[in-house]
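Asker: with the sequence up front, the predicted model follows.
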Amino acid sequence: MRTSNPLGIFERYLSLWVALAIAAGVALGNLAPGAFAFVSGLELASVNLVVAALIWVMIYPMMIQIDFGSLRDVGRRPRGLVVTLVTNWLIKPFTMAGLASLFFLHLFADLLPAAEAREYVAGAILLGVAPCTAMVFVWSQLTRGDANYTLVQVAVNDLVMVVAFAPLTALLLGVSDIAVPWTTLLLSVGLYVVVPLVAGAATRRALAGRTRDRAAIARFVAALKPVSVLGLLGTVVLLFGFQATTLVERPLTIALIAVPLLLQSYGIFALAYLWAWAWRLPHAVAAPAALIGTSNFFELAVAVAIGLFGLQSGAALATVVGVLVEVPVMLSLCALANRTAHRFPA
């Protein structure tokens, strides 16, 4: 069992810091809505540039750890990729559609207007068809995932997303013409994967030099980890600040939307994680494989929801609730993965 604690006080009390960041975001969003509205408007192709910068700060330390010479070894261990791809594309979209329909159209039918309920189903489906691209690097880092393997998992997943997102969305929504926001998709992949990957490779090369001093790389990454956590907390403050008014004005609706999303998240993680355990995958591969399917590409889901149903639609609100519940849920799953790491092969 691993006993090292590389983030010290930041990692040990991360849940507390996130809870405080959520409270701060809601409070500041209601006290200074104009400031958050201004920051929210700093977008390019539905990607908020401030949030993108904070996520970049989170991802950059992990990208430094990627050894391109070791990427070829991933092909010798394809099972982690199988878990990721099957969970994300053959299971998750359909379980999300089923859970959303069950809760919004049946179990919560007396609590929600019928027209809104159908839009909430649509928003949940959009989340289910958009697996994570950016934040999974953060979750992988928190669970001490294999940086090389995580990069390949995300890269392959993104390639599948390019060809599978529109057909699956059309199938599950029953809409024949899905306008995929390609600018949002490509910009997000560029900002969250390509740019930090190039920056990380350049940093790694500069630190290692001709002697390939891995100790220098490890020291630099360790020094950046507190900054990475601060980036996460800043992201939480902004996300909750953007939606602070809605959280205060419609708490029951938010809670009802969150129920199937929470069940989906924990259920998908359990399925992928137990599958990886049954296959005897190493924990550094198993944890990211399960977390990729659990986390969502919320920029893409929100952009498509707004494009199809409108900014004030129930579908757009459901995707926003997905954003709000994701960070606390994913942190709890990272903690669970770390506590059970000893049950996986070294």
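Answerer: Sure thing, it's come through.
Asker: only C-alpha atoms from now on, for both contacts and neighbour counts.
Answerer: Will do.
Asker: look up how far residue 283 lies from residue 150.
Answerer: 12 Å (Cα to Cα, to the nearest Å).
Asker: equivalent analysis for residue 118, please.
Answerer: 39 Å.
Asker: please apply the same query to residue 241.
Answerer: 35 Å.
Asker: same drill for the two, tell me which one is more crowded.
Answerer: Ranked by neighbour count (other Cα atoms under 10 Å), residue 241 and residue 283 place residue 241 first, with 29 against 25.
Asker: wait, a helix at that one?
Answerer: Yes: under DSSP: H, G, I helix; E, B strand; the rest coil, residue 241 falls within a helix.
Asker: that one contacts residue 29, correct?
Answerer: Yes: applying Cα atoms under 8 Å, one finds residue 241 in contact with residue 29, separated by 4.1 Å.
Asker: now the common contact residues for these two.
Answerer: Residues touching both residue 241 and residue 29 by Cα atoms under 8 Å, 6 or more residues apart in numbering: residue 36.
Asker: what segments of the stretch 51-200 of the chain are helices?
Answerer: Here the stretch 51-200 of the chain has its helices, by DSSP state H, counting those that start in this stretch, at 79-86, 92-102, 114-128, 136-142, 147-173, 182-189, 195-208.
Asker: pasting the second one now:
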Amino acid sequence: MGIFERFLTVWVALGIAAGVALGLIMPAAFESIAALEYAQVNLVVAVFIWVMIYPMMIQIDWAAVKDVRKKPQGLMLTLVVNWLIKPFTMAALGVLFFEYLFAPWVDPASASEYIAGMILLGVAPCTAMVFVWSQLVKGDANYTLVQVSINDLVMVVAFAPIAAFLLGVTNVSVPWETLLLSTLLYVVLPLTAGVVTRSWLQRRSSHAVSHLVSALKPWSIVGLIATVVLLFGFQAQTIINKPLVIGLIAIPLVLQTYGIFFLSWWMAKLIKLPHTIAGPACLIGTSNFFELAVAVAISLFGLHSGAALATVVGVLVEVPVMLSLVAMVNAWRPAQK
């Protein structure tokens, strides 16, 4: 591991601190960057995420993708956790904490909105960042691509009905522009670029692909840190103004993340998934598609609602928590024989 990967947690912690500090010092600059969005997708963040996942896309071998069907257990684990378990455990935790444990400190109207925001996070499994987590745990790039692609297809038909059921509303309007634009920016375009790059490199030499991926790895980490700086810079004022509320929302979100991960890991071991498939499969279920969750929260409850705030807190806690899970997966990697 290089210095970037070895001290990744340190860089992310510095990125969080820098983001909050810069957001307070230069709020106008961050407001201008935040305004560069379309369909709730920030285009600057999209570029940084693209930088993060492009190296992994180069590693995808289309000749090996077809072999995924021979090992469907990883796909089944992902689908069961994401759509039959995670949304409902998130709703249960939200009710437990905000209707009971935190009731003395939160008024009922705000509590119901925080629960709604948590539910929207639970029904929106991650797309883009999964490629980053998979790369950090040395996951099977081909298998990860198939897992993410099938998850996105299921999301098209399952997101609205499950969200509507758990929220107790009759109609949840899916922001199709957000869903489609995110898929285009985070999957289709970098995948296409990766395929073209890989094909060109393979014609040059047998080692060209590995050499380029090694050269790009530091830039992938730079993209991650830059994304962290922006996300925390966007919410710096909220972090300072509402630390108690953010802390209260973060507690069940963190418990949900670790709980889903350990449940997924246990199930992966039960069905004897290889480590390179088990790692990404478990991480897919624990991270969230925050652009979609934020967009729906704003459309249903308003920009300044508790639901929108809860989805933003989901963004803030995800990267540090996911890095701790990445460290666990790497620590549990079987020794080479």
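Answerer: The structure has been received and is ready for your questions. For clarity, every value in this text was computed on a predicted model and none was experimentally measured.
Asker: how close are the two chains, by TM-score?
Answerer: After superposition, the two chains reach a TM-score of 0.99 (TM-score structural alignment, normalised by the length of structure 2), with 337 aligned residues with a Cα RMSD of 1.0 Å.
Asker: please name the nearest non-neighbouring residue to the counterpart of residue 301 of structure 2 in structure 1.
Answerer: Alignment note: residue 301 of structure 2 maps to residue 309 in structure 1; criterion TM-score structural alignment. Nearest residue to residue 309 of structure 1, sequence neighbours excluded (Cα to Cα, 6 or more residues apart in numbering): residue 315, at 6.7 Å.
Asker: how much does the helix or strand where that neighbour lies stray from structure 2?
Answerer: Taking DSSP states H and E as the definition, residue 315 of structure 1 sits inside helix 314-339. The superposed helix 314-339 of structure 1 is, by mean Cα distance after the TM-score superposition for structure 1, a mean 0.2 Å from where its aligned residues fall in structure 2.
Asker: contact partners for the residue nearest to residue 136 of structure 2 when sequence neighbours are not counted?
Answerer: Nearest residue to residue 136 of structure 2, sequence neighbours excluded (Cα to Cα, 6+ apart): residue 326, at 6.9 Å. Shown in contact with residue 326 of structure 2 (Cα under 8 Å, 6+ apart): 133, 136-137.
Asker: columns distance to residue 289 of structure 2 on top of the residues you listed, output as CSV?
Answerer: Formatted as CSV, the contacts of residue 326 of structure 2 follow (distance: Cα to Cα, whole Å):
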residue, distance to residue 289 of structure 2
133, 14
136, 19
137, 20
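Asker: distance check, residue 217 of structure 2 against residue 138 of structure 2.
Answerer: For residue 217 of structure 2, the distance to residue 138 of structure 2 (Cα to Cα) stands at 12 Å.
Asker: comparing the two, which residue is more hemmed in?
Answerer: The neighbour comparison of residue 217 of structure 2 against residue 138 (other Cα under 10 Å) goes to residue 217, with 22 against 19.
Asker: the more buried one pairs with which position in structure 1?
Answerer: Using TM-score structural alignment, residue 217 of structure 2 lines up with residue 225 in structure 1.
Asker: surely that match and residue 61 touch.
Answerer: Yes: between residue 225 of structure 1 and residue 61 there is a contact under Cα under 8 Å: 7.1 Å.
Asker: residue 173 of structure 1 -> structure 2?
Answerer: Counting by TM-score structural alignment, residue 173 of structure 1 corresponds to residue 167 in structure 2.
Asker: roughly how far does the residue nearest to that match when sequence neighbours are not counted sit from residue 153 of structure 2?
Answerer: Computed as Cα to Cα, 6+ apart, the closest residue to residue 167 of structure 2 that is not its neighbour in sequence is residue 116, at 6.2 Å. According to Cα to Cα, residue 116 of structure 2 and residue 153 of structure 2 sit 24 Å apart.
Asker: who's more crowded, those two?
Answerer: A count of neighbours by other Cα under 10 Å puts residue 116 above the other of residue 116 of structure 2 and residue 153, at 28 against 10.
Asker: corresponding residue for the more buried one in structure 1?
Answerer: Here residue 116 of structure 2 is matched to residue 122 in structure 1, going by TM-score structural alignment.
Asker: which ones are touching that match?
Answerer: 173, 305, 315.
Asker: quick one, helices of the stretch 201-346 of structure 1?
Answerer: Using DSSP H, counting those that start in this stretch, helices in the stretch 201-346 of structure 1 cover 214-242, 244-249, 251-278, 283-294, 298-309, 314-339.
Asker: those: which one's closest to residue 103 of structure 1?
Answerer: helix 251-278 (6.8 Å; Cα to Cα).
Asker: related to what we said a few turns ago, give me whichever of the helices of the stretch 201-346 of structure 1 is most buried.
Answerer: Mean neighbours per residue, mean count of other Cα atoms under 10 Å, is largest over the helices of the stretch 201-346 of structure 1 for helix 283-294, with a mean of 29.
Asker: ok, average deviation of that one from structure 2?
Answerer: Superposed on structure 2, helix 283-294 of structure 1 shows a mean distance to its aligned partners of 0.4 Å (mean Cα distance after the TM-score superposition for structure 1).
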